[in-house]
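> Need a 3D model of the sequence below.
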Amino acid sequence: MAVSSSSSVQAARQVLADRLREICRDAGLEGKQLAAACGWHPSKVSRIATAKTSPSADDILAWCQACGAEEQAQDLIASLRAVEGMWIDWRRMEQTGLKHAQEGRLPLFKRTRWFRCYSSWLMPGLLQTYGYTEDVLRAVQRRRVAIDDVADAVAARMDRQRVLYEGQKKFAFLIEESVLHNALGNADMQVEQLEHLLTVGTLPNVSLGVIPARTGRTRMPVEGFWIFDKSQVNVELVSGYLTLVQPSEVGAYADTFAMLADLALYGDKARGLIASAMASLR
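Modelled structure (predicted):
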């Protein structure tokens, strides 16, 4: 499993390691004895017990069998799966194509009532036009995905945008002004995207803020992130997809969103920046 530096992931891995160490202690076994029973080198037991190495499901099963605690194995394996779900590298997430990755996030979007999104380099997915999405996902497919299911993936993302119009949901989007000038596709496609942004920004349940590119700002751009209610943050990094659920980390991103929101322009001023970007394209 790829290891993230996130404290949420590390804390979960440590809890799993602590439970395995307790099982070994309750069985009255030393690390060398456990290693011999499992047919491992003693250093492997040490690495797992100190959360330096993440065990596999087979490792957990062997550990529990050696300690006479087979009944705990499935619960621990379930905990392992939960830890693995916190950090997923792109190759693993997209190994069956981009459509599956798009569809897999839909349930989370459907059950969330308060979305907050900050983007420093691309138009947020819920605000993208078909053409913009196609260009984004085509670039992703060419860079790292062997399967070409871009058309299906675009359709899945377009379908996900229905959450903007369903139920009593609230959306707050923050984008850097540079996003308005992102050189994706041709000028006509970019103008279409900006016109769509103006339209979605008028929805009563949508707050759209544009952070102007100006000197003297007090907060630098950070990685793009989504906040789902008050329970989860997702961050798209170069190497993978990070899910944060630890309250302190969710709170840190919420505080960052609030500070960035103070820098943004809204209403007529935001629309003025968007109109200026459109004029430069024409």
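
> C-alpha only now, for contacts and for neighbours.
Will do.

> The residue nearest the centre of the chain: what's it in contact with?
Among the residues of the chain, the one closest to the centroid is Asn234, at 3.0 Å (CA atoms, centre = their mean). By CA atoms under 8 Å, 6 or more residues apart in numbering, Asn234 lies in contact with Phe225, Trp226, Ile227, Tyr241, Leu242, Thr243, Leu244.

> Next, the structure of the following sequence, for comparison with the previous one:
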Amino acid sequence: MSTDYQQGRVALGARLRELRTEGGLSGRALAGQLGWVQSKVSKLETGRQTPSPADLEAWASATGRPGIAAELQARLRGLETQYRSWNRQLAGGHRERQEAAVLETRRTDVIRAFEAARIPGMLQTAEYARHMLAAAAEFIGSPRDTEDAVRARIRRQEALYEPGRRFRFLLWEAALYVTIGSTEVMIAQLDRLVGLLGLDTVELGIIPLGAPARRTPAHGFWIYDDRLVIVETINAELWLDSPADIALYSRAWEWLAESAVTDHQAHRLIGRARASLTPR
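The predicted structure is shown next:
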């Protein structure tokens, strides 16, 4: 969990505790009034649990300050603008998140992205994407709307062919060897990468496994112009828009780019990965 998010959750908890004490209620009394276990009150007040909007509305009412619910919920929305848990984002399936990616891409002129262990979504074949999204739904336990999500992901790729756009992808060579689905799926995916190398809107850099690294690959991230960074973790997605964060991730991208090869050298690495999948 990001430090900024946790600090914000602690601050929200302190505000909840303030409302409870101003209302003359003990933690046990408030829990009893709301029908909660007392430990939930304690976790919310100490920032160890994220409240739901309904929790905040109930808290405000129980402490005699129903009008404060809007303020509390605004604080919560502010937290979740930056830190978006997968459980909440994917409660209705993957399609909505894919549609959000389509919208962000439409309003962006330059995308810079780095992926360490998978092909970037904007470069995926439908079959590769299908296996990725189905596996993610199984892991998170979210509803399976795989086909709708795949269609949205492929629709997002239309931006690759729009004049004036620029897409700069960095890929660690290891991602070419992580088998998603089957050998046939991977062969088609690697062929897709080769086909994109000639697009004037796309720059694909591959960081060879043995390349000297000024910065070692840590995790994937996407930079949208100079206004937004999106980072995926196992349990959440971070949307970072502070100038300091954007500058830091931009520096990380540039340092990684120093180790990457492009054009015919990238083609050679993709070809080598493809050859390893072809029966001899």
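
> Now the TM-score, please.
After superposition, the two chains reach a TM-score of 0.80 (TM-score structural alignment, normalised by the length of structure 2), with 273 aligned residues with a CA RMSD of 3.2 Å.

> what does the residue nearest to the centre of structure 1 align to in structure 2?
Aligned counterpart of Asn234 of structure 1 in structure 2: Ile230 (TM-score structural alignment).

> could you pull out the strands for structure 1?
87-89, 114-119, 170-176, 206-211, 225-228, 232-236, 240-244 (DSSP state E).

> Test my guess that Ser220 of structure 2 contacts Glu115.
I think there's a mix-up here, since residue 220 of structure 2 is Gly and not Ser. Yes: under the criterion of CA atoms under 8 Å, Gly220 of structure 2 makes contact with Glu115 at 4.4 Å.

> okay, the two: which has more neighbours?
Glu115 (22 against 19; other CA atoms under 10 Å).

> so that one touches Ala218, yeah?
No: counting by CA under 8 Å, Ala218 is not a contact partner of Glu115 of structure 2; they are 9.2 Å apart.

> right, and Phe173 of structure 1 touches Trp114 too?
No: in this structure, Phe173 of structure 1 is not within contact of Trp114 by CA under 8 Å, at 11.1 Å.

> Format the strands of structure 1 as JSON lines; extra columns: distance to Leu260 of structure 1.
Formatted as JSON lines, those follow (distance: least, CA to CA, whole Å):
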{"stretch": "strand 87-89", "distance to Leu260 of structure 1": "25"}
{"stretch": "strand 114-119", "distance to Leu260 of structure 1": "9"}
{"stretch": "strand 170-176", "distance to Leu260 of structure 1": "8"}
{"stretch": "strand 206-211", "distance to Leu260 of structure 1": "8"}
{"stretch": "strand 225-228", "distance to Leu260 of structure 1": "12"}
{"stretch": "strand 232-236", "distance to Leu260 of structure 1": "16"}
{"stretch": "strand 240-244", "distance to Leu260 of structure 1": "20"}
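
> Could you check those and tell me which one is nearest Pro107 of structure 1?
Minimum separation from Pro107 of structure 1 across these (CA to CA) falls at strand 225-228, 11.7 Å.

> Show me what that closest one is in contact with.
Contacts to strand 225-228 of structure 1, defined as CA under 8 Å, 6+ apart, come from residues 109, 112-119, 233-236, 250, 253-254.

> Looking at those, point me to the pair that's furthest apart.
It's Arg113 and Glu236 that sit farthest apart of the contacts of strand 225-228 of structure 1, by CA to CA, at 21.0 Å.

> follow-up on the earlier one: which of the contacts of Asn234 of structure 1 map to contacts in structure 2?
Among those, the contacts conserved in structure 2 (both residues aligned by TM-score structural alignment, their matches' CA atoms under 8 Å) are Phe225, Trp226, Ile227, Tyr241, Leu242, Thr243, Leu244.

> just these now: which is nearest Asp148 of structure 1?
The nearest one, if we look at these relative to Asp148 of structure 1 and count by CA to CA, is Tyr241, at 20.4 Å.

> Report how many residues lie close to that closest one.
Using other CA under 10 Å, Tyr241 of structure 1 has 17 neighbouring residues.

> Just give me the neighbour total for the residue nearest to it when sequence neighbours are not counted.
Nearest non-adjacent residue to Tyr241 of structure 1, counting by CA to CA, 6 or more residues apart in numbering: Ile88, 5.3 Å away. Number of residues near Ile88 of structure 1 (other CA under 10 Å) recorded here: 20.

> that older thread, next, format the contacts of Asn234 of structure 1 as JSON lines and append distance to Leu34 of structure 1.
Listed next are the contacts of Asn234 of structure 1 as JSON lines, based on distance: CA to CA, whole Å:
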{"residue": "Phe225", "distance to Leu34 of structure 1": "43"}
{"residue": "Trp226", "distance to Leu34 of structure 1": "43"}
{"residue": "Ile227", "distance to Leu34 of structure 1": "43"}
{"residue": "Tyr241", "distance to Leu34 of structure 1": "35"}
{"residue": "Leu242", "distance to Leu34 of structure 1": "33"}
{"residue": "Thr243", "distance to Leu34 of structure 1": "33"}
{"residue": "Leu244", "distance to Leu34 of structure 1": "33"}
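
> now for those, which pair is the farthest apart?
So, those by CA to CA: farthest apart are Ile227 and Tyr241, at 13.7 Å.

> Ok, which of the strands of structure 1 comes nearest Gln74 of structure 1?
Closest to Gln74 of structure 1 of those, according to CA to CA: strand 87-89, at 20.9 Å.

> Counting by contacts, list what that closest one packs against.
Helices and strands touching strand 87-89 of structure 1, by 3 or more CA pairs under 8 Å, 6 or more residues apart in numbering; DSSP states H and E, are strand 240-244.
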